[in-house]
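Asker: Sequence plus the predicted model coming up.
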Amino acid sequence: MVQKNCRIRFHLELKVKCFGTMAAVGNRGVVTEAAGFKAEEDVQKLRAAMKGVGTDESGIIEVLAHRTIAQRQLIKQAYKQSVGKELADDLQSELTGNFESVVLGLLKLAPKYDVDELRTAMKGAGTEEACLIDILASRTNAEIKTITACYNKDQERNLEEDICSDTSGMFQRVLVSLLTAGRDESNKVDQALAVQDAKDLFEAGEARWGTDEVKFLTVLCVRNREHLLQVFQEYQKLSGRDIEASIKREMSGSLEDAFLAIVKCIRSKPAFFAERLYKSMKGLGTTDTVLIRVMVARAEIDMLDIKAEFLKMYGKTLHSFIKGDTSGDYRKILLELCGGE
């Protein structure tokens, strides 16, 4: 039995390594590996939190908000072995609302979480275009390829076909381009090409009547980050206007949102997500889908950088914003994923 358990754990750890999170690369997350981790002990804590009348939400937060994605997979496996049920099913029967959404999101491997978000965004009447943009504009080629493979297998559907059936026009073409995961990811900057790209973008937008959106797609969805940063500088020199300002002048709706997201992610993903979090909470009401998606997806990747950008951009801490805009156990778990002030 011990040998079998070790074998199961080895295969699970291998699966997490291959399909889990990219957090280890940057190591800028708030959530880090718990020292002295023992999955079986965490299982007992979770069982105790759900046993009897009522639920000890604090006990659930204490465990799941302070374990990495990889550690949570081992907890899920140990729970199933010792209880004979899926941990997610038991938690779902105990919890409700936004708190439940956060907890269940934390249990998923990174690609699986993105897949479920994408499917939810396209299921039923209407489409949450913001979700499609948030995920496809910010993930690496490798991440997009994994998401696509996971979606096609898990949902028994085709991600590109679903996106094409749910979107239209140039917005659809931008998403399909991002979905090919073909962006150059080298650091090579061709100065002459950067100048030409800036000129092409200017002539495709500001310098003509109407806009040639295909030229924007060709440059913004294909070139590498370092090259595009140079293109943006050349564009500013040529037009006297920032590329984001030109996109806002030339486009509208979801297409504008998509191109702006691409530019912002090229410049700084943490700043992009800081803005998404700010807009999800400012004013009346809270866009909980966005707030939850960013907090769950980025907690282990770059939340430290997102917090720093949030403070720099808005003069207030992300912690204080979340505290003032949410309540109850939902607030508690988000604050844990956010870390301190």
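Answerer: Yep, that arrived.
Asker: C-alpha from now on. contacts and neighbour counts both.
Answerer: OK.
Asker: Can you give me the neighbour number for residue 34?
Answerer: One way to gauge burial is a neighbour count; for residue 34, by other Cα atoms under 10 Å, it gives 12.
Asker: which SS class is it?
Answerer: coil (DSSP: H, G, I helix; E, B strand; the rest coil).
Asker: so it touches residue 67, yeah?
Answerer: Yes: contact between residue 34 and residue 67 holds when scored by Cα atoms under 8 Å: they sit 5.8 Å apart.
Asker: Now do the helices in the stretch 101-250 of the chain.
Answerer: For the stretch 101-250 of the chain, helices defined by DSSP state H, counting those that start in this stretch occupy the ranges 110-122, 129-138, 141-154, 159-166, 169-179, 191-204, 213-220, 225-239, 243-250.
Asker: Serialize these to TSV and add fields for distance to residue 315 and mean neighbour count.
Answerer: Below are the helices of the stretch 101-250 of the chain laid out as TSV (distance: least, Cα to Cα, whole Å; neighbours: other Cα atoms under 10 Å):
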stretch	distance to residue 315	mean neighbour count
helix 110-122	30	20
helix 129-138	24	21
helix 141-154	32	18
helix 159-166	37	16
helix 169-179	33	19
helix 191-204	33	19
helix 213-220	30	18
helix 225-239	26	19
helix 243-250	22	16
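Asker: you'd agree residue 151 is up against residue 159?
Answerer: Yes: Residue 151 is within contact range of residue 159, at 6.3 Å (criterion: Cα under 8 Å).
Asker: which is the next helix or strand following the longest helix anywhere in the chain?
Answerer: Among the elements of the chain assigned as helix by DSSP state H, the one spanning the most residues is helix 2-19. From helix 2-19 onward toward the C-terminus, using DSSP states H and E, the following helix or strand is helix 23-26.
Asker: okay, now the one to match up with it:
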Amino acid sequence: MAGRGTVKSQSGFNPNNDAEILWKAMKGFGTDEATILQLLTSRSNAQRQQIKAAYKTLHGKDLVNDLKSELGGMFENLIVALMATPVMFDVTSLRNAIKGKGTDENILIEILASRTPNEIREIIKTYKQEYDRNLEEDVTGDTSGYFERVLVILLQANRQQGVQESNIQSDAQALFNAGEKKFGTDEDQFVTILGNRSAEHLRRVFDAYMKLAGFQIEESIQKETSGCLREALLAMVKCARSVPAYFAECLYKSMKGTGTDDATLIRIMVSRSEIDLLDIRAEFRKSFATSLHSMIKKDTAGDYSKALLLLCAGDDA
């Protein structure tokens, strides 16, 4: 998977030079947005952190605060997101999804279903350091029922490794018995199997399920469950099949129809830019008969659009 990002480290990188360029772009009358977006989208996250440190050393000011005071709207949100470390970006997204009135279940599902066990452990640790709170307690305080149980299992980050050959058939049968075969649904089986098996193992189980039921597991989940539980189980199945395909679909949904879900668009473009955005672009093209680049161009405007297109780094039209 390594090297499937669109954003790479810049060679010959000099954090002090970059800090000076950004300082000049913001001081005086008016702001040079073009320079800011060109520079920050062409540095890796680790390099942006060094620029942030150099800026403070050279000018005694916080780069992110200066950017916030100079920029506005979605462009500001995107640039601020690029300046956070990947784990901090996930942690703040989760915190914002939980705190205050109401919960943004989609954010909880998207992050917890798609991150690797190591990333989840890092998120839990950083959340505690940052807010002096326990992420699992905050999640359980805000959710209930089987949906809550799914999230708790994902937070354990304890998926089995590899494929258990001897369990493929029995897992497929257990899922079939839990849904299609009985009146009502045994959610427990879905939650346990989808939450604890490795992606490779689950892909084999889905094939066995298809042979048994005559249709895909996604169809059973659609039919047998509802609400947030349904969304969480579907996300787990999709991520087991292909994380890039899952994100391609999330990006498509964030832009299709009227109005754009900018928060989701920014979250995925930023968080996947150094991981697998090239694969996401390819999956997007395959599934939606248009390119990610063209859809961003059509649905966004101004510097915000320019910066997103630089992150996208190419058109698969």
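Answerer: Done, it's in. Note that the structure is a prediction, hence the values are computed from the model and not measured.
Asker: TM-score them against each other, please.
Answerer: Structural agreement between the two chains, given as a TM-score (TM-score structural alignment, normalised by the length of structure 2), stands at 0.98; 315 aligned residues with a Cα RMSD of 0.8 Å.
Asker: Check which helices and strands the longest helix of structure 1 sits against.
Answerer: Secondary-structure packing of helix 2-19 of structure 1 (3 or more Cα pairs under 8 Å, 6 or more residues apart in numbering; DSSP states H and E): helix 69-83.
Asker: And the next helix or strand past the helix it packs on?
Answerer: Past helix 69-83 of structure 1, further along toward the C-terminus, the next helix or strand under DSSP H and E is helix 87-94.
Asker: which residues in structure 2 does that following helix match up with?
Answerer: Under TM-score structural alignment, helix 87-94 of structure 1 corresponds to residues 63-70 of structure 2.
Asker: mean shift of that stretch relative to structure 1?
Answerer: When structure 1 is overlaid, stretch 63-70 of structure 2 sits 0.8 Å from its aligned residues on average, using mean Cα distance after the TM-score superposition for structure 1.
Asker: which residues sit against stretch 49-62 of structure 2?
Answerer: Taking Cα atoms under 8 Å, 6 or more residues apart in numbering as the criterion, the residues outside stretch 49-62 of structure 2 that touch it are 15-16, 18-20, 23, 63-64, 83-85.
Asker: How many neighbouring residues does residue 252 of structure 1 have?
Answerer: 11.
Asker: mind checking how far it is from residue 304 of structure 1?
Answerer: According to Cα to Cα, to the nearest Å, residue 252 of structure 1 stands 32 Å off from residue 304 of structure 1.
Asker: for residue 235 of structure 1, same thing?
Answerer: Applying Cα to Cα, the value for residue 235 of structure 1 to residue 304 of structure 1 is 31 Å.
Asker: Any chance of a markdown table for the helices of the stretch 101-250 of structure 1, columns distance to residue 76 of structure 1?
Answerer: Output for the helices of the stretch 101-250 of structure 1, formatted as a markdown table (distance: least, Cα to Cα, whole Å):
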| stretch | distance to residue 76 of structure 1 |
| --- | --- |
| helix 110-122 | 15 |
| helix 129-138 | 26 |
| helix 141-154 | 18 |
| helix 159-166 | 27 |
| helix 169-179 | 31 |
| helix 191-204 | 49 |
| helix 213-220 | 40 |
| helix 225-239 | 38 |
| helix 243-250 | 44 |
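Asker: Which one of those lies nearest to residue 96 of structure 1?
Answerer: Minimum separation from residue 96 of structure 1 across these (Cα to Cα) falls at helix 110-122, 17.6 Å.
Asker: Give me the mean deviation of that closest one from structure 2.
Answerer: Relative to the matching residues in structure 2, helix 110-122 of structure 1 has an average distance of 0.6 Å after the fit, by mean Cα distance after the TM-score superposition for structure 1.
Asker: what residues are up against residue 98 of structure 1?
Answerer: Going by Cα under 8 Å, 6+ apart, residue 98 of structure 1 touches 288, 292, 330.
Asker: The closest residue in space to the first one that isn't next to it in sequence - how many residues pack around it?
Answerer: The shortest distance from residue 288 of structure 1 to any residue that is not its chain neighbour, by Cα to Cα, 6 or more residues apart in numbering, is 7.0 Å, and that residue is residue 280. For residue 280 of structure 1, the tally of surrounding residues (other Cα under 10 Å) stands at 19.
Asker: Translate residue 280 of structure 1 into the numbering of structure 2.
Answerer: In structure 2, the residue matched to residue 280 of structure 1 (TM-score structural alignment) is residue 254.
Asker: Give me the three-state assignment for that match.
Answerer: Reducing the assignment to helix, strand or coil with three-state DSSP, the entry for residue 254 of structure 2 is helix.
Asker: measure it to residue 226 of structure 2 for me?
Answerer: For residue 254 of structure 2, the distance to residue 226 of structure 2 (Cα to Cα) stands at 21 Å.
Asker: Likewise for residue 248 of structure 2?
Answerer: 23 Å.
Asker: Residue 56 of structure 2 now?
Answerer: Applying Cα to Cα, one obtains 50 Å for the distance of residue 56 of structure 2 from residue 226 of structure 2.
Asker: Residue 26 of structure 2 too?
Answerer: 49 Å.
Asker: Just give the closest residue to the residue most central in space within structure 1, not the sequence neighbours.
Answerer: To find the centre residue of structure 1, average its C-alpha atoms and take the closest one (Cα atoms, centre = their mean): that gives residue 297, at 4.5 Å. The shortest distance from residue 297 of structure 1 to any residue that is not its chain neighbour, by Cα to Cα, 6+ apart, is 7.0 Å, and that residue is residue 110.
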